[in-house]
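J.: sequence? don't have it. structure:
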């Protein structure tokens, strides 16, 4: 990427092989995690407080593959290990990625590299947010963007916990993905979507909202939760986060990743837990579409068009 702009600014090219320093490894990449915020950064409008990088740069941070090189004073036993890892925030859309040795998470033998990468960011985040919300059996849980990577995992975790789950999506084409996960589904592109939610709950408010959209959708969702409920700010796919002030004034507990850090939860440990749950069949990543690495622009275009379901990966 040499400039911000449309997906077409993502152009395949040659770059020097990364050289690992002390405490670093190079991953021979097999699959790359693509997240929606990367499309916002590419366009030059990352939601605050995320800073914009300075072009030129290689985007992407989540990769999976085999460790092909280790740096000085780094455990040589890591060579050949199949792992997932987050880089420092860039360099992921590549055949070789440089990551910290202590950031790698081994992939269980029963799990494919692609499935593991699909859980890299969203798996740890879903586990952390779910622990924060702690939905109880029979509580009503609303998950926005429920056919996406993070939303789909939150739906599964809530269903597994015995909660009554409603997943909202942006098109009728995505309703079946939510229902397949065991939840009821509502299209929030319909102007009366909040009334449809109330119909499903029998007029009751919901106990937990996972707000991954923000903007007008997030604001509308605030009407569905009352004092004693939990409202989790999980994303801003609309471009802006939901204002928590009015919720807090009404006695609703507002939570987000800041509380994850305050609780001292280790995202790497949570990510490993997500992989183990997937390997045991208790959590199922949904990979809706894959693209060759050199077609990263097409992946971004599809995500911006809101036609994607589940996770989007680049394959090397």
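T.: Sure, I can see it. Model, not experiment: these values are computed from the prediction.

J.: switch to C-alpha atoms for all contacts and neighbour counts from now on
T.: Fine.

J.: Could I get the full set of helices for the chain?
T.: Along the chain, the stretches classed as helices by DSSP state H are 36-42, 113-118, 120-133, 149-160, 175-180, 193-200, 215-221, 245-249, 257-263, 267-279, 296-304.

J.: Adding distance to residue 289 and mean neighbour count as columns, could you present these in a markdown table?
T.: Below are the helices of the chain laid out as a markdown table (distance: least, Cα to Cα, whole Å; neighbours: other Cα atoms under 10 Å):
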| stretch | distance to residue 289 | mean neighbour count |
| --- | --- | --- |
| helix 36-42 | 14 | 19 |
| helix 113-118 | 11 | 26 |
| helix 120-133 | 16 | 22 |
| helix 149-160 | 11 | 25 |
| helix 175-180 | 14 | 18 |
| helix 193-200 | 27 | 16 |
| helix 215-221 | 25 | 18 |
| helix 245-249 | 36 | 13 |
| helix 257-263 | 27 | 12 |
| helix 267-279 | 19 | 20 |
| helix 296-304 | 9 | 19 |
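
J.: dropping in the other structure now:
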């Protein structure tokens, strides 16, 4: 059987998993062409406003255990206190205390949690969150997370640029993960933003982000309004690029309550600032006249006082 035929069979051999009763989101995972098992895991609950992607590390069943531990802690947290940073830290403690764990057993994770028309992203490692905003042509894709990785450290220091990072021999080396170390403390990064109408969030493992350029990801999202189709096309793009790793993707669109982009908090702040500046300029233009009137009033009052004296 030819390599092209093997890839075609493999592409459709994995059942695409969709979130039950999902209306705003879709997700799927694929083992890729090079890995014997899928160490990625993902979960979503639209009603509770929570999505997670976890990428297990360690090989064999270690990675599967690690990523599933992360997902289970997020699931439990969604039904209790909704403190997702603590949930990731609990997963870290569980993996460190697992009698079957090894130094290489760990997981990356990226979590999306909604709160009204705001959302919070929590992450550890190099699983990513991207925000797509509609606009001219294909809109704009921006990365919301910053990888906890060796090449990201090199980029932050200015030692290499993004083009060099894409081909760096140590580009898959991460500097922080859930489990996978003897450090009992886990630092979880977080960013928070307000949804704008028409926006979409992409959560993914590095099986997508390391294989498919941002420009292609952006174009696929822009040209396909159906979330399930976006997920399928993104996974296929990663497979066509080689499918060297497990691939997991979730796409989530803004809720109906989200304000239109023109009324975002940032633009509202700029408008308020412009109005303040306009008022200040208006006040400055009237100031000379007010000074003149005050001076005339003072002269008149003084003249009146002198007249009475005499």
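T.: Thanks, I have the structure now. Quantities reported herein were computed from a predicted structural model and do not represent experimental measurements.

J.: TM-score of the superposed pair?
T.: Once superposed, the chains reach a TM-score of 0.27 (TM-score structural alignment, normalised by the length of the second structure), with 146 aligned residues with a Cα RMSD of 6.6 Å.

J.: could the helices of the first structure go into CSV alongside distance to residue 312 of the first structure?
T.: As requested, the helices of the first structure are arranged in CSV below (distance: least, Cα to Cα, whole Å):
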stretch, distance to residue 312 of the first structure
helix 36-42, 9
helix 113-118, 8
helix 120-133, 12
helix 149-160, 8
helix 175-180, 15
helix 193-200, 27
helix 215-221, 23
helix 245-249, 33
helix 257-263, 23
helix 267-279, 18
helix 296-304, 7
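
J.: For the first structure, which strand extends over the most residues?
T.: strand 24-34 (DSSP state E).

J.: do the same with the second structure
T.: Max-length strand for the second structure by DSSP E is strand 106-115.

J.: List the buried residues for that one?
T.: 106, 107, 108, 109, 110, 111, 112, 113, 114 (16 or more other Cα atoms under 10 Å).

J.: Now do the last one against residue 164 of the second structure, distance only.
T.: When distances are taken as Cα to Cα, to the nearest Å, residue 114 of the second structure and residue 164 of the second structure turn out to be 35 Å apart.

J.: ok, now the fifth one?
T.: For residue 110 of the second structure, the distance to residue 164 of the second structure under the criterion Cα to Cα works out to 25 Å.

J.: Likewise for residue 44 of the second structure?
T.: For residue 44 of the second structure relative to residue 164 of the second structure (Cα to Cα), the value is 35 Å.

J.: ok, those two, which is more surrounded?
T.: A count of neighbours by other Cα atoms under 10 Å puts residue 44 above the other of residue 44 of the second structure and residue 164, at 25 against 13.

J.: Please, where are all the strands along the second structure?
T.: 25-30, 40-45, 50-57, 106-115, 118-124, 128-133, 140-143, 178-179, 189-194, 200-204, 247-253.

J.: Just say which of the ones you listed is most tucked in.
T.: Across the strands of the second structure, averaging neighbours per residue (mean count of other Cα atoms under 10 Å) puts strand 178-179 on top, at a mean of 33.

J.: Against which helices or strands is it packed?
T.: helix 84-97, strand 106-115 (3 or more Cα pairs under 8 Å, 6 or more residues apart in numbering; DSSP states H and E).

J.: Please name whichever of the ones you listed is nearest to residue 64 of the second structure.
T.: Nearest to residue 64 of the second structure among these is strand 106-115 (8.8 Å), distances taken as Cα to Cα.

J.: Pull the number of nearby residues for residue 5 of the second structure.
T.: Residues contacting residue 5 of the second structure under the criterion other Cα under 10 Å number 10.

J.: Identify the single longest helix in the second structure, thanks.
T.: If you go by DSSP H, the second structure has its longest helix at helix 265-309.

J.: got the angle for that one vs strand 189-194?
T.: Calculated by axes from the mean of the first three to the mean of the last three Cα atoms, to 10 degrees, helix 265-309 of the second structure forms an angle of 60 degrees with strand 189-194.
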